[in-house]
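S.K.: Just to be clear, the model below is a prediction. Sequence and coordinates:
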Amino acid sequence: MATTLRIASWNINSVRARIDIVERFLREEAPDILCLQETKVADPLFPEGPFRQLGYNHIVINGQPMHHGVAILSKVPLANRQAHDWQANGEARHVGVELRGGVRLENVYVPAGGDIPDRNENVKFGQKLDFLARMTEWSGSLSAPTILTGDFNVAPLETDVWSHKQLLNVVSHTPIEVEALGGLQAAGKWVDLAREFVPPQEKLYTWWSYRAQDWETSDRGRRLDHMWVTPDLKDKAVGHKTHKPCRGWGKPSDHVPIVTEFRI
């Protein structure tokens, strides 16, 4: 008998500062697995208690004080933890595990890249491109069925941003970043699941800036958060949802959760 597995991904922008809305989301949506990015906490201080109380007893973390950090919280067993240093400087931006059936789940937080889209003028932008290049090399060597999710910090399609023309020179939607992400996608033949369920011609966002006075009315969003799978898992995905209302909760993250349901 087939069962389903629901996997969520959310850049929470400090798990301790926003533990209340994380708990609310888990109570209301109850995904089987939650992948968090930008947890901003060292491993010994990660707030495991609230997650365990909600049944997320399998916890895999890769944290860092005050910056970056990723975590996987699960109701189902996790095995074979790996953490790649795609930043090549020790920053905690990836953690991956093996699920039942040998499926890999990789949770990544790609660097934002600073404000200037030029590696000669902005070291952070060069680091972002190099990060994606290392991921691309890794993707070309994959053999296991794999789910890749997280905050990629790139909105690749024109419909992934509120204004393609106005954001062409804004980091996250520049042609060089879109090309780099496209190379990553091609290397692993990754399937962008959101766009399997929401047609590419439709607007779709997962992030709205804190700078907006009224984020919902202006709706100047970007789709920075993604759920990709290797081709052998494409037909296992039976649903995908972007939880936009979470952006309006008290003390919100500027990102919202995405959830994909798999039939396994």
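M.R.: It's in. Numbering: from 1, shown residues only.
S.K.: hey, let's count contacts and neighbours off CA atoms from now on
M.R.: Noted.
S.K.: contacts for stretch 122-135?
M.R.: For stretch 122-135, contacts defined as Cα atoms under 8 Å, 6 or more residues apart in numbering pick out 86-88, 110-120, 177, 180-181, 184.
S.K.: Check stretch 13-24 too.
M.R.: Residues from elsewhere that reach stretch 13-24 (Cα under 8 Å, 6+ apart): 12, 37-41, 46-47, 50-51, 249-254.
S.K.: picking that back up, so which of the contacts of stretch 122-135 sit within helices?
M.R.: 177, 180, 181, 184 (DSSP state H).
S.K.: Residue 75 contacts residue 58, correct?
M.R.: Yes. At 6.2 Å, residue 75 counts as touching residue 58 under the criterion of Cα atoms under 8 Å.
S.K.: how close does the residue nearest to residue 139 when sequence neighbours are not counted sit to residue 147?
M.R.: Closest residue in space to residue 139, ignoring its immediate chain neighbours: residue 188 at 4.7 Å, by Cα to Cα, 6 or more residues apart in numbering. Using Cα to Cα, to the nearest Å, one gets 11 Å for the distance from residue 188 to residue 147.
S.K.: Presented hereafter is structure B, for comparison with structure A:
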Amino acid sequence: MPFTLATWNINSVRLRETLVARLLEEETPDVLCLQECKSPVDKIPREAFTALGYPHMVARGQKGYNGVAILSKLPIEEAGAADHADLGHARHIAGRLANGVTIHNYYVPAGGDKPDRAINEKFGQKLDYLTAMRDTFHADRPEKAILVGDLNIAPREDDVWDHKKLLKVVSHTPIEVEHLAQTQDAGGWVDVTRADIPQGNLYSWWSYRAPDWDTADKGRRLDHIWATGDIAQAAHSSRILRDVRGWEKPSDHAPVFATFDL
């Protein structure tokens, strides 16, 4: 059963309901994973998405912050929601498709501005969250699973616009990259996007602070699609919809897509 999956940090699902609807209508992914929904679950505009052919949803939400949701054309049942590092945040939801594939949708903490947990609590929370993810995958190694989301780390040199300039900037520091690598290794996860597009600069986020974001192109690849080794070879057709970053009143993230022949 081939299916196409997309992940997108929407930065308020209610504020950008029309953008979600446009993506669903124009691109018709079978599954859309959203992060930073900033909404209680009962306030997500589910009826509008159902009308577009997405009647299934699993989600965790909270008012004004965080929040993750999986919208699906295909039947999906909830398969858990972890509170890593005991932060009390709505940052993870898992759903299982009828073919047995489990989809994990994550919104890893951004980490604040200073890459030093001694003076920045948020950076410590980010590292602790990744450590808890790693330990979870060590304890219960996933199989037939896909992990997507805004992981808030650009791990490779060509995942950022300037590697040397960003080495001390949160999202590309060596300690974050190492924590992400340990998390990936613990679950045997394969970076599907880079398996498909192994070379060249690739970004999914451009700051709101740059009004000429497209021309300046100072981006980072913060949004990821991973798969466990047993199904990674079934993935193909990876792409990042850069143009979506230029839609009216956009999120600062662009959607990332992949198709799985399973």
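M.R.: Alright, I've got the coordinates. These figures come from a predicted structure and were not determined experimentally.
S.K.: Walking through the stretch 51-200 of the first structure, point out its strands one by one.
M.R.: For the stretch 51-200 of the first structure, the strands defined by DSSP state E, counting those that start in this stretch cover 58-62, 70-74, 79-82, 94-98, 104-109, 146-151, 191-192.
S.K.: could the ones you listed go into CSV alongside distance to residue 222 of the first structure and mean neighbour count?
M.R.: Below are the strands of the stretch 51-200 of the first structure laid out as CSV (distance: least, Cα to Cα, whole Å; neighbours: other Cα atoms under 10 Å):
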stretch, distance to residue 222 of the first structure, mean neighbour count
strand 58-62, 26, 21
strand 70-74, 21, 26
strand 79-82, 29, 13
strand 94-98, 22, 23
strand 104-109, 16, 25
strand 146-151, 11, 24
strand 191-192, 15, 18
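S.K.: nearest to residue 238 of the first structure, of those strands?
M.R.: Minimum separation from residue 238 of the first structure across the strands of the stretch 51-200 of the first structure (Cα to Cα) falls at strand 191-192, 13.3 Å.
S.K.: distance between that closest one and the chain's centre?
M.R.: Offset of strand 191-192 of the first structure from its chain centre (Cα atoms, centre = their mean, to the nearest Å): 13 Å.
S.K.: and it, how far from the second structure on average?
M.R.: Average distance, strand 191-192 of the first structure versus aligned residues of the second structure after superposition (mean Cα distance after the TM-score superposition for the first structure): 0.3 Å.
S.K.: The second structure: matching residues for that strand?
M.R.: Alignment note (TM-score structural alignment): strand 191-192 of the first structure is matched to residues 190-191 of the second structure.
S.K.: can you give me the helices for the first structure?
M.R.: Going by DSSP H, the first structure shows helices at 19-29, 48-53, 123-139, 164-167, 175-188, 194-197, 215-218.
S.K.: Could you save the ones you listed as JSON lines and add columns showing distance to residue 244 of the first structure?
M.R.: Listed next are the helices of the first structure as JSON lines, based on distance: least, Cα to Cα, whole Å:
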{"stretch": "helix 19-29", "distance to residue 244 of the first structure": "12"}
{"stretch": "helix 48-53", "distance to residue 244 of the first structure": "22"}
{"stretch": "helix 123-139", "distance to residue 244 of the first structure": "27"}
{"stretch": "helix 164-167", "distance to residue 244 of the first structure": "21"}
{"stretch": "helix 175-188", "distance to residue 244 of the first structure": "24"}
{"stretch": "helix 194-197", "distance to residue 244 of the first structure": "14"}
{"stretch": "helix 215-218", "distance to residue 244 of the first structure": "9"}
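S.K.: Relative to residue 242 of the first structure, which of those helices is closest?
M.R.: helix 194-197 (8.5 Å).
S.K.: any idea what residue 82 of the first structure aligns with in the second structure?
M.R.: Alignment note: residue 82 of the first structure maps to residue 80 in the second structure; criterion TM-score structural alignment.
S.K.: Next up, the contacts around its match.
M.R.: By Cα under 8 Å, 6+ apart, the contact list for residue 80 of the second structure reads 93, 94, 95.
S.K.: what sits against the residue in the second structure that residue 232 of the first structure lines up against?
M.R.: Matched to the second structure by TM-score structural alignment, residue 232 of the first structure sits across from residue 230. Residues near residue 230 of the second structure by Cα under 8 Å, 6+ apart: 143, 144.
S.K.: wait, what's in contact with residue 68 of the second structure?
M.R.: Counting by Cα under 8 Å, 6+ apart, residue 68 of the second structure touches 33-37, 59-61, 90-93, 105-107.
S.K.: what's the spacing between the residue nearest the centre of the first structure and residue 160 of the first structure?
M.R.: The residue lying closest to the centre of the first structure (Cα atoms, centre = their mean) is residue 150, at 1.3 Å. Using Cα to Cα, residue 150 of the first structure is found at 16 Å from residue 160 of the first structure.
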